[in-house]
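> Sequence and predicted structure, then a few things I'm wondering about:
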Amino acid sequence: MSEQSHTPKGKPFNLENHIEYAAGSVVSKTLIKKEIGTITLFAFDRGQGLSEHTAPFDAVVHILDGTAEITIGGKPQIVNAGEMLIMPANVSHALQAKQRFKMLLVMIRSD
């Protein structure tokens, strides 16, 4: 489920409270979508994930709540709330929720 959010501009807000978990689902909210990149919030319920894929540019993941298992180039690693990870361009990656988690994904396109 994806939606364009009504992100407050010019006012502080709490990222973790800006998206809710949904049972058995992955919820996403696009905060900013521009030609040069996107900023998207995600909430993954336990057992949900994103299958292995690649992207032509680096992507930054910041875990806001819970714990994610992120596999990069076939090597799984645990990323906890408060931690960030840069997923390198053109390297396969996947995300799995061993427990539910929320994350902020920042993708900036490059030539």
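Happy to help now that I have it. These numbers were taken from a predicted model, which means no experiment stands behind them.

> drop to CA atoms for contacts and neighbour counts, all remaining ones
Noted.

> And what about residue 70, helix, strand or coil?
Remark: residue 70 carries the secondary structure label strand [criterion: DSSP: H, G, I helix; E, B strand; the rest coil].

> Just confirm it contacts residue 87, I think it does.
No: checked against Cα atoms under 8 Å, the pair residue 70 and residue 87 is beyond contact range at 9.2 Å.

> where do the contact lists of the two overlap?
Overlap between the neighbourhoods of residue 70 and residue 87 consists of residue 93, taking contacts as Cα atoms under 8 Å, 6 or more residues apart in numbering.

> Take this one as well and set it beside the first:
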Amino acid sequence: MKTADLLSNIEYNEKRPAIQVMLDTDAGKEIRIAFKEGQVMKEHKTPFPIVVQIVEGSIDFGVEGQMHQLKKGGLIALEGHVPHDLKATSDSIVRLSLNKADKAERVENVARH
């Protein structure tokens, strides 16, 4: 058994979204992304399907050029290879569920650029 708390020990990065792997299991990875208002993750694609949940705050979530405003409690699922981007419209906590074969390092690289 593994446990984690998405709302404990949150550390923001002043320059870019802060990425932290919360759980790494046989089934997949759960990642917390802490955004300060105005921070972005530029358009990118994932090789596998993902699920994104807004735990706190609000995010403008672009999918192939169409903007979706997601608030606390909102969920969005994407198949692999779909272009998307994120911009925090307030300080936000995002849960990203990744396929086991995907890598947290890929997400960290997106946050750096």
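Arrived safely. Keep in mind that this is a model prediction, so the values were computed, not measured.

> Show me what residue 50 of the first structure lines up with in the second structure.
Using TM-score structural alignment as the criterion, the counterpart of residue 50 of the first structure in the second structure is residue 41.

> go on, residue 75 of the first structure?
Aligned against the second structure by TM-score structural alignment, residue 75 of the first structure finds its counterpart in residue 66.

> Repeat that for residue 20 of the first structure.
For residue 20 of the first structure, the aligned position in the second structure is residue 11, judged by TM-score structural alignment.

> Its match belongs to a strand?
No: for residue 11 of the second structure, which was evaluated using three-state DSSP, the result is coil, with no strand membership.

> Identify the residues contacting it.
For residue 11 of the second structure, the residues meeting the contact criterion (Cα under 8 Å, 6+ apart) are 18, 34.

> Please tell me I have it right and residue 103 of the first structure contacts residue 43.
Yes: using Cα under 8 Å as the test, residue 103 of the first structure is close enough to residue 43 to be in contact (6.6 Å).

> Could you look up the SS state of the match of residue 50 of the first structure?
At residue 41 of the second structure, secondary structure determined by three-state DSSP is strand.
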